[in-house]
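Asker: Everything below, folded, please.
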Amino acid sequence: MTTVAAYAAPAAKAPLERTTIERRAVREHDVLIDIKFAGICHSDIHQVREGWGEAIFPMVPGHEIAGVVSEVGPGVTRYKVGDRVGVGCMVDSCRECDNCRAGKEQYCTGGNVMTYNGIGKDGEPTHGGYSEKIVVDEDFVVGIPEGISLDEAAPLLCAGITTYSPLRHWNAGPGKKVAIVGLGGLGHMAVKIAHALGAEVTVLSQSLRKKDDGLRLGADHYYATADPATFEELKGAFDLIVSTVSAPLDLGAYLSLLRTDGALVNVGAPEEPVSLNLFSVIGGRKTLAGSSIGGIRETQEMLDFCAEHGIGAEIELIGAAEINEAYERVLNSDVRYRFVIDAATI
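Answerer: Have a look, this model is predicted:
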């Protein structure tokens, strides 16, 4: 066991504070990672505040982890000391179900082990990236290509793969009109990736406040959803809409923007239930769907794609002492576009 410094929430809704946690000794197939940077995801805030249900405390959040390998177990074949690596939202799965065997560990029917606020196969709670080090089985570690700086790579481990996976699955590319709802931590990555895939990209945001940013990041068009005329003008315009917001939407209004056989895919997860008139999907054979993160293979594919296209997250680097302030700023939409913690300050 190794004792490392970390920032943890001692109880639900409590401010995060500096503490120490134990990391397991490196086992045969484990990789010990010196964490360099950890992104702050809105999911961290949902879970610290138990917005998605009962959670495990004390909780060390963080599932956007970028670092450098400092030790490997004797059976490790994929990584060596000094490699640049990342860890995303999960650190294990059953590895036996059909989904796991197909490389879709995010949909493990046996239940995957989340990077934090989960229970590992050893029965111990998992702790995430707001810490100095982490030990992870090599099968759940990905390599970060040299073409991406580690600080800009960290948010790709959640925000990047969460948007890349549905864009790939629903075939965003040349000839497709794709709308991204929200221009936040997830949304700005969705715009960059959809643009790199060759789609015609539209941002749908509450206001035009971030329009210049949206166009700079790769959007072709930008509309304010607070303006009712937007929904009239864009009716039947899109093949695919990816909603990245965590607030309830008027699903019927957004479904009306789809072409026949179009899909509205939700990657943001509101804490409240949403309602739907089924005629919104029956007319036009439309699909209302959701998408989680990606599997390990797809996450590596995403990182390689981002390196090839020069894509990193737009970040604001902070010290660990600023985490609680950063949480409040995220809730106030006051970040362009992802806070990243410099782990050297932990």
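Asker: CA atoms for contacts and neighbours, from now on please.
Answerer: Fine.
Asker: How many residues are close by residue 147?
Answerer: Other residues near residue 147 come to 16 when the count uses other C-alpha atoms under 10 Å.
Asker: contacting residues around residue 99?
Answerer: By C-alpha atoms under 8 Å, 6 or more residues apart in numbering, the contact list for residue 99 reads 105, 107, 108, 109.
Asker: what about 10 Å?
Answerer: Residue 99 makes contacts with 105, 106, 107, 108, 109, 110, 295, as judged by C-alpha atoms under 10 Å, 6 or more residues apart in numbering.
Asker: Could I get the full set of helices for the stretch 1-150 of the chain?
Answerer: Along the stretch 1-150 of the chain, counting by DSSP state H, counting those that start in this stretch, helices occupy 42-48, 98-101, 150-153.
Asker: Give me whichever of the ones you listed is most buried.
Answerer: Using mean count of other C-alpha atoms under 10 Å, the stretch among the helices of the stretch 1-150 of the chain with the largest mean neighbour count is helix 150-153, at a mean of 26.
Asker: To compare against the first, here's the next sequence to fold:
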Amino acid sequence: MQTIGYAAQTAETPLAPFAFERRDLRANDVAIEILYCGVCHSDLHQARNDWGFSTYPLVPGHEIVGRVIDTGAGVTRHKAGDRVAIGCIVDSCMECDQCHAGEEQLCRNVVTQTYNDHDRVTGDPTFGGYSRHIVVREEFVLSVPDALDLAKAAPLLCAGITTWSPLRTWGVGPGSRVGVIGLGGLGHMAVKLAHAMGAHVTVISRNDAKQADALALGAEALLVSADADAMAAAANSFDLIIDTIPVRHDVSPYMPLLDVDSTLVIVGQLGPIDETSTLPFLMARRRLSGSPIGGIAETQEMLDFCARMNILPECEMIAIQDIHAAFERMERADVRYRFVIDMASMPEAA
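Answerer: Okay, here's the model as predicted:
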């Protein structure tokens, strides 16, 4: 299938129109017209090769929603016209213990990422959602409930599931005390989801500039991390802290906030963190952990939950031609809270 996207040709060049071929449908494939695609901070990192493993040309985008336009002969889960979504992965081995447990994101034989990866069958590069069409194995295509606005649902496929998965893994529910470090794309979804699950939610931020936003999103309080007295008073007061900070940082100030046998889970930073003392860990059996996205079943569970609870990300719609300005604003944290690309803006030809 001939299609068009926006691609980075090198780490130094801006994204530009790029014509390419999507694969012919296999028996278990679903062809999708992409209507909207969220803009994730990792798209910026990958386009600029900040992590050192980008390959070019690179078409970013792993927060994808659209409609089915065709299916392979063996497809039973989806049909033409269905509202569907694609997240961060498009394939896994489907044979290991983790895949059998519905934890495809932890596949022993490594997942196939939606972009900047290679097809498991042909070895061809995978291209992401900054494009008009995508072809994906049916098991990795999610259903978007009718109650969710397609124009706002895309960020659920990364920001949503990245914060939903640790909330589910660590058993958050009514009465849980949840802290959220940072109130950006990931953080604002963590607040919304934890609040809807019945938790008492506190946003932890360097200052109180976002206090009104935090409360409006469902948090009960904002804790200023630069206020030593406030931090000391909050010791032992959280069952779970979700750390959404996307850059290298020091977790030491946050560990004493955890109660006995409680966990701080990193979902933002990919790479090193600053050296930290083990003392808070040893004194209260506190844990420092990490969490990627969730599996396919868990992602569908999250979409269904958001439909029932009327939860959607706070989005700013942009045209694909505005992606460079969006990247620059995202670097300055000048977005509340997620950019979404309207694919109707995609040019007809490269």
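Asker: TM-score for these two?
Answerer: Superposed pair, TM-score by TM-score structural alignment, normalised by the length of structure 1: 0.98. Supporting alignment: 345 aligned residues with a C-alpha RMSD of 1.0 Å.
Asker: thinking again about what came up before, who wins on neighbours among the contacts of residue 99 of structure 1?
Answerer: That'd be residue 105 among the contacts of residue 99 of structure 1, by other C-alpha under 10 Å, with 29 neighbours.
Asker: what about it, distance to residue 267 of structure 1?
Answerer: Note on residue 105 of structure 1: its distance to residue 267 of structure 1, by C-alpha to C-alpha, to the nearest Å, is 17 Å.
Asker: now do residue 247 of structure 1
Answerer: According to C-alpha to C-alpha, residue 247 of structure 1 stands 11 Å off from residue 267 of structure 1.
Asker: More neighbours: those two, which one.
Answerer: Between residue 247 of structure 1 and residue 267, counted using other C-alpha under 10 Å, the more crowded position is residue 267 (23 against 13).
Asker: What residues does the more buried one make contact with?
Answerer: Residues near residue 267 of structure 1 by C-alpha under 10 Å, 6+ apart: 159, 162-163, 165-166, 186-187, 242-246, 289-293.
Asker: Give me the subset of these lying in helices.
Answerer: Taking DSSP state H, the ones among the contacts of residue 267 of structure 1 that sit in helices are 159, 162, 163, 165, 166, 186, 187.
Asker: Burial check on the fifth one, number of neighbours?
Answerer: Residue 166 of structure 1 sits with 24 neighbouring residues when counted by other C-alpha under 10 Å.
Asker: ok, now residue 212 of structure 1?
Answerer: Neighbour count for residue 212 of structure 1, taken as other C-alpha under 10 Å: 11.
Asker: Repeat that for residue 36 of structure 1.
Answerer: By other C-alpha under 10 Å, the residues close to residue 36 of structure 1 number 24.
Asker: again with residue 198 of structure 1
Answerer: For residue 198 of structure 1, the neighbour count with other C-alpha under 10 Å is 14.
Asker: any idea which residue sits dead centre in structure 2?
Answerer: residue 158 (1.9 Å; C-alpha atoms, centre = their mean).
Asker: show me where the stretch 201-350 of structure 2 has helices.
Answerer: Using DSSP H, counting those that start in this stretch, the helices of the stretch 201-350 of structure 2 run over 211-217, 228-233, 279-284, 296-309, 323-331.
Asker: For residue 152 of structure 2, which of those is the nearest?
Answerer: Counting by C-alpha to C-alpha, residue 152 of structure 2 lies closest to helix 296-309 out of those; the figure is 11.6 Å.
Asker: re earlier: could you export the helices of the stretch 1-150 of structure 1 as JSON lines, including distance to residue 23 of structure 1?
Answerer: JSON lines is the format used below for these (distance: least, C-alpha to C-alpha, whole Å):
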{"stretch": "helix 42-48", "distance to residue 23 of structure 1": "20"}
{"stretch": "helix 98-101", "distance to residue 23 of structure 1": "26"}
{"stretch": "helix 150-153", "distance to residue 23 of structure 1": "22"}
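Asker: nearest to residue 209 of structure 1, of those?
Answerer: Nearest to residue 209 of structure 1, of all the helices of the stretch 1-150 of structure 1, is helix 42-48, at 20.5 Å by C-alpha to C-alpha.
Asker: For the closest one, give me the average deviation versus structure 2.
Answerer: By mean C-alpha distance after the TM-score superposition for structure 1, the fitted helix 42-48 of structure 1 averages 1.1 Å away from its aligned residues in structure 2.
Asker: Just give the closest residue to residue 245 of structure 1, not the sequence neighbours.
Answerer: Counting by C-alpha to C-alpha, 6 or more residues apart in numbering, residue 245 of structure 1 lies nearest to residue 268, which is 4.8 Å off, once chain neighbours are set aside.
Asker: Can you tell me what the one you found aligns to in structure 2?
Answerer: Matched by TM-score structural alignment, residue 268 of structure 1 corresponds to residue 268 in structure 2.
Asker: Is it correct that that match is in contact with residue 289?
Answerer: No - in this structure residue 268 of structure 2 lies outside contact range of residue 289 using C-alpha atoms under 10 Å: 11.8 Å.
Asker: These two - which one has more neighbours?
Answerer: Neighbours per residue, other C-alpha under 10 Å: of residue 268 of structure 2 and residue 289, the larger number sits with residue 268, 25 against 13.
Asker: any idea how far the more buried one lies from residue 182 of structure 2?
Answerer: For residue 268 of structure 2, the distance to residue 182 of structure 2 - C-alpha to C-alpha - is 10 Å.
Asker: Stretch 150-157 of structure 2 spans what distance, first to last residue?
Answerer: 12 Å.
Asker: which residues in structure 1 does it align to?
Answerer: The aligned range for stretch 150-157 of structure 2 is 150-157, by TM-score structural alignment.
Asker: thinking again about what came up before, quick one: common contacting residues for residue 268 and residue 289 of structure 2?
Answerer: By C-alpha under 10 Å, 6+ apart, residue 268 of structure 2 and residue 289 have these common neighbours: 242, 243.
Asker: List the residues that contact the nearest residue to residue 43 of structure 2 once chain neighbours are set aside.
Answerer: By the measure of C-alpha to C-alpha, 6+ apart, the closest residue to residue 43 of structure 2 outside its immediate chain neighbours is residue 60, 5.5 Å from it. Residues in contact with residue 60 of structure 2 (C-alpha under 10 Å, 6+ apart) are 5-8, 15, 37, 39-40, 42-47, 114-116, 126-131.
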